[in-house]
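Asks: Okay, structure incoming, though there's no sequence with it:
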């Protein structure tokens, strides 16, 4: 040959391994090139060009991995500097976007991209995560389409929706989006790459054929950092630039707070210096629940995303300090399309490799090489952070989060969830549900007669075999623990305020 979300659970999983230092870069690269050439020869003729582009992308990623494995951590802790004043702007500084024709003009320069490569397996569901019902029987995808359709109808704009699928989600997503054909939203899809998993010990690719259907476990979607190359390969990048689009807004499909924000769009396109910020990353204030989230630093005179995987072991506690690093990346990104095209044309796109160690069902230890979409920030001119309200970061990763968004804490209008004005605090409650009884969506739903009133809730912890009747009210701190062999049924109409309940409790409604 000629020369994207799995989320590792710990920093150790994500560091380039030191066990390959005995291999020279040339030896490892040469062996991989030979193996990839054999894979390409198994590819059907009509797919060969696209497959070759993907395998060339993987070959480059592998070379970066081997290099980083040999030189060690890419961050010298002592070279980290404080961000310059103005590198992170405050959301309160942004001006209102005007109205009418001005807003229509701004919106017509925007493309919305949702990262849609993940499955719902973490919540016990099959198929794309985006088709899980999250509120009023509406899915993540339904809510996204409603949001954009509302903008297009209200302002007469033509904001397109683009879904980056993976080979795991593409087929099911294509079936689902047919129902949006009558909506005022033009929908596009493209697939992120499929890369071969690598045997951790031998560094040999697992697949023996390029056909995914016959050996699906041997391939993986390489994280959302693959967005840039796959977007370019799909032809959509050039297509949107030719249509006069100027910025793309990228976010995770499961972040229900990541809606099109007209103030941000106005800042990028209609402010005093339109178009000068090529890359804007939305950040928000850290809490103790966010200590592992990536943050922005100044490094070698550039704004850079620092992930926990890049932090030397002796400085991990420093990285987690809320006082030292006060913000974290929401993965809501606004990127100038022409700048993206230029960076890719000049081949200056630079993202660190994330190494995800996994063990397959057959016991094989493998590695997946991935990259994070936000890590490209250092490749763009005029890159900025924007400290946004926490309301713009509302991810649904587990049923703990699902309980919050299904409750009366939020109102739903035009596909957008907003905190109820009846709640007296800006913060959302901390919720921890036992994974065995509540971890899967179908089990979770069976345990609630109706979703409790949570307007005055601060903290909820539930463990064991617990059910909730209809019209339950939770206030303050509520802890419910059913020990092994016990069961607790919270009766209909119960009001629990600052309560700790344990043991057995079964009250039958009459």
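Replies: Here it is on my side, so go on. Keep in mind that what you see is a predicted model, and the values were worked out from it rather than measured.
Asks: For the rest of this, base every contact and every neighbour count on C-alpha atoms.
Replies: Noted.
Asks: Would you check that residue 225 makes contact with residue 372?
Replies: Yes - at 4.2 Å, residue 225 counts as touching residue 372 under the criterion of Cα atoms under 8 Å.
Asks: which non-adjacent residue is nearest the most centrally placed residue in the chain?
Replies: Nearest to the mean C-alpha position of the chain, by Cα atoms, centre = their mean, lies residue 252 at 4.0 Å. Nearest non-adjacent residue to residue 252, counting by Cα to Cα, 6 or more residues apart in numbering: residue 115, 4.9 Å away.
Asks: Run through who's touching the one helix or strand residue 442 maps to.
Replies: Per DSSP states H and E: residue 442 is located in helix 441-446. Outside helix 441-446, the residues within contact range by Cα atoms under 8 Å, 6 or more residues apart in numbering are 123-125, 399, 437-438.
Asks: rerun that using 7 Å as the cut-off
Replies: Helix 441-446 has contacts (Cα atoms under 7 Å, 6 or more residues apart in numbering) with 123-124, 399, 437-438.
Asks: Same check on stretch 150-159?
Replies: The contact list for stretch 150-159 (Cα under 7 Å, 6+ apart) reads 100, 103-104, 107-108, 110-111, 148, 184-185, 414.
Asks: ok, and here's another one to check against it:
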């Protein structure tokens, strides 16, 4: 192990006030990085996970569901900045529907669920050091949101980026904030413990948690799922969806041959020469949504047993210290995935849910879909799909990848997509009001303006 590099990183974290348990977790992964561990999971070491239970087969006792819902907390991952879309603050602040952001819609979903069930149902966000201030400013508009003495958020830990050449903490005088990164959403377990929030929730009588990403508007609080999870007695469960050809990049669960445990495998953990197996939606028919369910008492026991170090598989993420400057110093970011904890818990399980519980926005093409008339908001604050199938969308990266460019090209709002099967925008087009894209709509590389009221595409 590079004693100097590790010692420098540990000291940097101590000086920044990072909790000792988080430093211990970082030290664990640093040792793996030094040993050349990549986290690779070859196809020959796993079997496909083919027969999970399905939500459509679940029946519940309403009284049991009410009891469980009274013990449920909703936790939302809100550390992402949306840098891939050119954002520099919390992606959840992006307007989605009726001028409301992801953050506002998620809050309104929880408040609606409280009204419908009479449950306490706290909503708590895991923020990063870059998203906290803006997020709490928005949440202050909802005076009824806090529950008792519970906070509205807790803070994800931070760690130094490490130089690829010598594994020392990188220095970047142009912007010292860029010397730090979050440790991936697998840090949620450490952060819950070190913040004291896990114990606070247990002391307040909460036993279960529903966890999801803040860019996914599909995870409306569900008494049915809560009741199912509690009835299994499992410590941990993951929501899965059936894969389609459009889902080939999503991580999937598999059964590890060595010990029969369920594990999560992501793209970064698949050998390059075996990506054909990974992307085969027939071989691995379900993808992992990153919607999770935890038994908080059993989570606390696991953390105590492991001294706060969950030991999740390493994700070695190679980047540059300034993501916007590909000539800046190459660095490793040590990360782990929240969903990888499935292998830690004895008796962990999963359930296949409808696609309505997975509506993430990872790119502006996804944003076009959720802003369109393909969806309506219902009384639960949920996005309800109004067509039988959602069209595929491909937008020219040069003109639409960044959110500022995207917004400028839809000054009157996005077009109607209800009659579309597929949309491919190859050039730089600006859309007028009340445009409809129909059938297989293709706009060419020449670019231009789509006039008000136009119907573009082939309906045949």
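Replies: Now that the structure is in, tell me what you want to look at. In this text, all values refer to a predicted model and were calculated from it rather than measured experimentally.
Asks: TM-score of the superposed pair?
Replies: The TM-score (TM-score structural alignment, normalised by the length of the second structure) is 0.91; 448 aligned residues with a Cα RMSD of 2.4 Å.
Asks: What range does the helix or strand following the helix holding residue 442 of the first structure cover in the second structure?
Replies: Sequence-wise, the next helix or strand downstream of helix 441-446 of the first structure (DSSP H and E) is strand 453-463. Strand 453-463 of the first structure corresponds to residues 416-426 of the second structure when matched by TM-score structural alignment.
Asks: any idea how far the matching stretch is from the chain center?
Replies: Averaged C-alpha coordinates place stretch 416-426 of the second structure at 26 Å from its chain's average position (Cα atoms, centre = their mean, to the nearest Å).
Asks: That one: which residues count as buried?
Replies: Using 16 or more other Cα atoms under 10 Å as the test for burial, stretch 416-426 of the second structure gives 416-426.
Asks: secondary structure element for residue 55 of the first structure?
Replies: Going by DSSP H and E, residue 55 of the first structure is in helix 48-71.
Asks: Packing partners of that helix?
Replies: Applying 3 or more Cα pairs under 7 Å, 6 or more residues apart in numbering; DSSP states H and E, one finds that helix 48-71 of the first structure contacts helix 25-41.
Asks: Flag every buried residue along the helix it packs on.
Replies: 25, 28-29, 32-33, 35-36, 39-40.
Asks: same check, this time on stretch 374-391 of the first structure
Replies: 374-380, 382-391.
Asks: can you check stretch 197-210 of the second structure too?
Replies: Here stretch 197-210 of the second structure shows 197-201, 206-210 as buried, counting by 16+ other Cα under 10 Å.
Asks: In the first structure, what range does it match?
Replies: By TM-score structural alignment, stretch 197-210 of the second structure lines up with residues 236-249 in the first structure.
Asks: Could you give the separation of the matching stretch from the chain centroid?
Replies: 22 Å.
Asks: same thing with stretch 368-380 of the second structure?
Replies: Taking mean C-alpha positions (Cα atoms, centre = their mean), stretch 368-380 of the second structure and its chain are 20 Å apart.
Asks: if we can go back for a sec, tabulate the buried residues of helix 25-41 of the first structure (a markdown table), appending distance to residue 300 of the first structure.
Replies: Formatted as a markdown table, these follow (distance: Cα to Cα, whole Å):
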| residue | distance to residue 300 of the first structure |
| --- | --- |
| 25 | 26 |
| 28 | 30 |
| 29 | 29 |
| 32 | 33 |
| 33 | 33 |
| 35 | 37 |
| 36 | 36 |
| 39 | 40 |
| 40 | 40 |
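Asks: From those residues, pick the one nearest residue 214 of the first structure.
Replies: Set against residue 214 of the first structure, the nearest of those by Cα to Cα is residue 39 (13.5 Å).
Asks: Tell me where the stretch 151-300 of the second structure has helices.
Replies: Listed in chain order, the helices found in the stretch 151-300 of the second structure under DSSP state H, counting those that start in this stretch are 188-194, 197-203, 223-232, 275-278, 296-305.
Asks: Show me the one of these that comes nearest residue 100 of the second structure.
Replies: Nearest of those (Cα to Cα): helix 223-232, 25.2 Å.
Asks: sorry, back to before: check the secondary structure at the counterpart of the residue nearest to residue 252 of the first structure in the second structure for me.
Replies: Taking TM-score structural alignment for the superposition, residue 115 of the first structure sits opposite residue 77 in the second structure. Three-state assignment for residue 77 of the second structure (DSSP: H, G, I helix; E, B strand; the rest coil): strand.
Asks: Neighbours of residue 77 of the second structure, how many?
Replies: Neighbours of residue 77 of the second structure under the rule other Cα atoms under 10 Å: 21.
Asks: Also the one 10 residues further on?
Replies: Around residue 87 of the second structure there are 15 other residues, counting by other Cα under 10 Å.
Asks: show me what contacts the alignment partner in the first structure of it?
Replies: Residue 87 of the second structure maps onto residue 125 in the first structure when the alignment is built from TM-score structural alignment. If a contact means Cα under 7 Å, 6+ apart, then residue 125 of the first structure has no contacts.
Asks: How about residue 249 of the first structure?
Replies: 111-113, 333-335.
Asks: Now with 6 Å, please.
Replies: Contact analysis of residue 249 of the first structure by Cα atoms under 6 Å, 6 or more residues apart in numbering lists 112-113, 333-334.
Asks: How about residue 494 of the first structure?
Replies: Contacts of residue 494 of the first structure (Cα under 6 Å, 6+ apart): residue 472.
Asks: Relative to residue 420 of the first structure, how far out is it?
Replies: Residue 494 of the first structure sits 22 Å away from residue 420 of the first structure, going by Cα to Cα, to the nearest Å.
Asks: what's the answer for residue 176 of the first structure, then?
Replies: Taken as Cα to Cα, the span from residue 176 of the first structure to residue 420 of the first structure is 30 Å.
Asks: more neighbours, the two?
Replies: residue 420 (15 against 12).
Asks: For the aligned partner of residue 136 of the first structure in the second structure, give its distance to residue 370 of the second structure.
Replies: Aligned counterpart of residue 136 of the first structure in the second structure: residue 98 (TM-score structural alignment). Between residue 98 of the second structure and residue 370 of the second structure the computed distance is 11 Å (Cα to Cα).
Asks: before we move on, the earlier item: let's have the helices of the stretch 151-300 of the second structure in a markdown table, adding distance to residue 57 of the second structure.
Replies: A markdown table is the format used below for those (distance: least, Cα to Cα, whole Å):
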| stretch | distance to residue 57 of the second structure |
| --- | --- |
| helix 188-194 | 31 |
| helix 197-203 | 31 |
| helix 223-232 | 11 |
| helix 275-278 | 28 |
| helix 296-305 | 26 |
